[in-house]
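*Asks:* dropping the sequence and predicted coords here.
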Amino acid sequence: MPELPEVETVRRGLAPFLEGAVIESVTLNRPDLRFAFPEGFAARLSGQRIEHLGRRAKYLLATLSDGGTWLSHLGMTGGFLVSGQRLDEPSRLLSSSPAGKHVHFEARLLHPEHGPVRLAYTDPRRFGFMALFPLGAANPYIDPLGPEPLGNALDALTLAMALQGKRGPIKTVLLDQRVIAGLGNIYVCEALFGSGIDPRRPAGSLAAEEVGRLVVAIRDVLDAAIAAGGSTLRDFANSEGQPGYFQHSFAVYGHEGDPCPRPGCGGQIARIVQAGRSSFFCPVCQR
């Protein structure tokens, strides 16, 4: 499942070709992905101008000219294709012409700078989905989310208040999207290592200074992952079909049995399972 850096990388790749473009037509090649397409989806998108392409947590959000929001989630294997255009940002995007049974959504756009643009969504496993929300409508995917980890809404005080009284392990609490939006398993492991915090620690036991280190580590690891074009574990690829590269910088994730990379530590990376997910950490320097 793509995490925040992968989705942000996709957003940056798509934005130059979508923002300002008018959706001339939409074709749905099947009635559903993970969920059914919204009723009248193609007709409701047609004729709209895409004012802005944003991201909230792991969702892509296109703001439309009528004030509505077109939401997309990539699932495990979803990707957008822009045919005939070179994409400046590495992302889960391909610049070839879309074809085949896994192309489930196609749109013809007219962009004021790039001219005609063909946008397609391909998803072999169909774990992704799309939704459409009118201006002011409740959004069950976005409304419950906590603060963005890279935004001004997250600071040490905000996180400390969110962790107060929580007895669950800090690792699993950080995966709760109501606490911080967009964090996934890989980057939580890396941020906990960066801040020197054991993933088994009760979340409410962290001191103020530790919470401050954790906020800095979260920002640092996400910024580094975005700069590297995301991480490839299975099928994430950039516009040239190449993988993201942050997985080569993992300090602990996937390194069970390796020496701890922290200078002078001398520990060995361990793996445990928490809430059904692997946690990688150094039991010597993560306290």
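*Replies:* Everything's here; your move.
*Asks:* from here on, just use CA atoms for contacts and neighbour counts.
*Replies:* Fine.
*Asks:* where exactly do the helices run in the stretch 101-250 of the chain?
*Replies:* 156-163, 170-174, 185-195, 208-227 (DSSP state H, counting those that start in this stretch).
*Asks:* and the second one, what does it pack onto?
*Replies:* It stands for helix 170-174. Contact here means 3 or more CA pairs under 8 Å, 6 or more residues apart in numbering; DSSP states H and E; on that basis helix 170-174 packs against helix 185-195.
*Asks:* distance from the chain centre to the helix it packs on, please.
*Replies:* Centroid displacement of helix 185-195 relative to its chain, using CA atoms, centre = their mean, to the nearest Å, is 15 Å.
*Asks:* compute the inter-axis angle for that helix and helix 208-227.
*Replies:* Counting by axes from the mean of the first three to the mean of the last three CA atoms, to 10 degrees, helix 185-195 points 130 degrees away from the direction of helix 208-227.
*Asks:* quick revisit: is it possible to get a markdown table of the helices of the stretch 101-250 of the chain that adds distance to Pro144 and mean neighbour count?
*Replies:* Shown next, in a markdown table, are the helices of the stretch 101-250 of the chain (distance: least, CA to CA, whole Å; neighbours: other CA atoms under 10 Å):
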| stretch | distance to Pro144 | mean neighbour count |
| --- | --- | --- |
| helix 156-163 | 14 | 17 |
| helix 170-174 | 15 | 23 |
| helix 185-195 | 20 | 23 |
| helix 208-227 | 21 | 18 |
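*Asks:* alongside the first one, take a look at this:
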Amino acid sequence: MPEMPEVETVRRTMIPLIKGKTIEKVILWYPKIVATDHEKFLSELPGKKIIDIDRYAKYLLIRLSDNLTIVSHLRMEGKYHLTTSDAPKDKHDHVEFIFTDGTALRYNDVRKFGRMQLILTGTERQTTGIGKLGYEPNSSEFTSEYLINGLKRKKKNIKNTLLDQSVVAGLGNIYVDEVLWRTKIHPLSQANKIPAEKVIELHDQINQIITEAIKLQGTTVHSFLNANGQVGGFQSKLQVYGHVGEPCPVCGTKFEKIKVNGRGTTFCPHCQVIYK
């Protein structure tokens, strides 16, 4: 699943491709991608101009004229790419935005898990899943004090806590494994038992890893591509994710892999301390 760095990379690469363009027509080849009224989606978008593209956590916010926003979640394998309206349709293309200049933005999704919603701009927290999210890394709200207080309320393990998005928004399996390894915290540690000084370290490493990953345009492990069809670069920097059975760069102990709430989790059994 694209995580915050990947979605930010998609945002940055989409802006020069579509900002300022006017939608002429919308085609829904697979209507279920749109979670709001399909007829309204088809009828209200023609004539609207792409004003900008924002992002919150893993959500893209495509800002349109007339105070409308398309909220897009890529889920597992969603991708956007710019083409022409007469280009052959790929079997996994599900939504097409045709622009007045003859170009077209297509949404491609092998698993069809991604979703779009058409909402009034400014109502994201009231009408979409964004309202259930915590603060995102590197924001002014995401302070070490905020994270300490947030974890105090969580009696479940730290891996699940960081994945559930209610405390920290935007992290997924890849970056949680990397962050926990860097801070030497075992993924099965009970979140509210982790010492405050360790939580401060965790906070700083979350910010650092997200910054590094965005700089390298995200991580491509399976299928992630940006809006220009290019892979990310952070996969070459991964120290623990995808390295099960290999020696830990710090202590030499072989990385182990377990399932945590159904998610594959790689860690160092020697370096990473469990807090209970």
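*Replies:* Perfect, I can see it now. Quick caveat, the model's predicted, so the values are computed rather than measured.
*Asks:* superposed, what's their TM-score?
*Replies:* Here the TM-score for the pair of chains, by TM-score structural alignment, normalised by the length of the second structure, is 0.89; 270 aligned residues with a CA RMSD of 2.2 Å.
*Asks:* between the helices of the stretch 101-250 of the first structure, which one is closest to Arg44 of the first structure.
*Replies:* helix 208-227 (32.7 Å; CA to CA).
*Asks:* out of the helices of the stretch 101-250 of the first structure, the one nearest Pro261 of the first structure is which?
*Replies:* helix 185-195 (10.1 Å).
*Asks:* now that closest one: which residue numbers in the second structure?
*Replies:* The aligned range for helix 185-195 of the first structure in the second structure is 173-183, by TM-score structural alignment.
*Asks:* nearest to Ser278 of the first structure, of the helices of the stretch 101-250 of the first structure?
*Replies:* Smallest distance to Ser278 of the first structure across the helices of the stretch 101-250 of the first structure (CA to CA): 7.9 Å, for helix 185-195.
*Asks:* what's the first-to-last distance across stretch 116-134 of the first structure?
*Replies:* Stretch 116-134 of the first structure has its terminal residues 26 Å apart, counting by CA to CA, to the nearest Å.
*Asks:* and that stretch, how far out from the chain middle?
*Replies:* For stretch 116-134 of the first structure, the separation from the chain centroid amounts to 15 Å (computed by CA atoms, centre = their mean).
*Asks:* now stretch 29-44 of the first structure
*Replies:* 22 Å.
*Asks:* what residues sit buried inside it?
*Replies:* The neighbour-count check on stretch 29-44 of the first structure (16 or more other CA atoms under 10 Å) flags Asp32, Leu33, Phe37, Phe41, Ala42 as buried.
*Asks:* just curious, which of these is nearest to Arg126 of the first structure?
*Replies:* Nearest to Arg126 of the first structure among those, counting by CA to CA, is Leu33 at 5.0 Å.
*Asks:* what does the closest one correspond to in the second structure?
*Replies:* Using TM-score structural alignment, Leu33 of the first structure pairs with Ile33 in the second structure.
*Asks:* any idea how far its match is from Gly114 of the second structure?
*Replies:* 6 Å.
*Asks:* helix, strand or coil for the equivalent of Val273 of the first structure over in the second structure?
*Replies:* Structural alignment (TM-score structural alignment) places Val273 of the first structure against Lys259 in the second structure. Under DSSP: H, G, I helix; E, B strand; the rest coil, Lys259 of the second structure falls in the strand class.
*Asks:* Lys259 of the second structure against Thr265, yeah?
*Replies:* Yes: Lys259 of the second structure is within contact range of Thr265, at 5.8 Å (criterion: CA atoms under 8 Å).
*Asks:* of those two, which one has the most company?
*Replies:* Between Lys259 of the second structure and Thr265, Thr265 has the larger neighbour count (other CA atoms under 10 Å), namely 22 against 9.
*Asks:* ok, and what's touching the match of helix 185-195 of the first structure?
*Replies:* Outside stretch 173-183 of the second structure, the residues that touch it by CA atoms under 8 Å, 6 or more residues apart in numbering are 159, 162-163, 186-187, 198, 201-202, 205-206, 209-210, 238-241, 263-268, 271-272.
*Asks:* go on, stretch 132-149 of the first structure?
*Replies:* So stretch 132-149 of the first structure is contacted by 38, 41, 56-57, 66-71, 153-154, 177-183, 218-219 (CA under 8 Å, 6+ apart).
*Asks:* residues of it that come out buried?
*Replies:* Quick answer for stretch 132-149 of the first structure (16+ other CA under 10 Å): Leu132, Ile142, Leu145, Gly146, Pro147, Glu148, Pro149.
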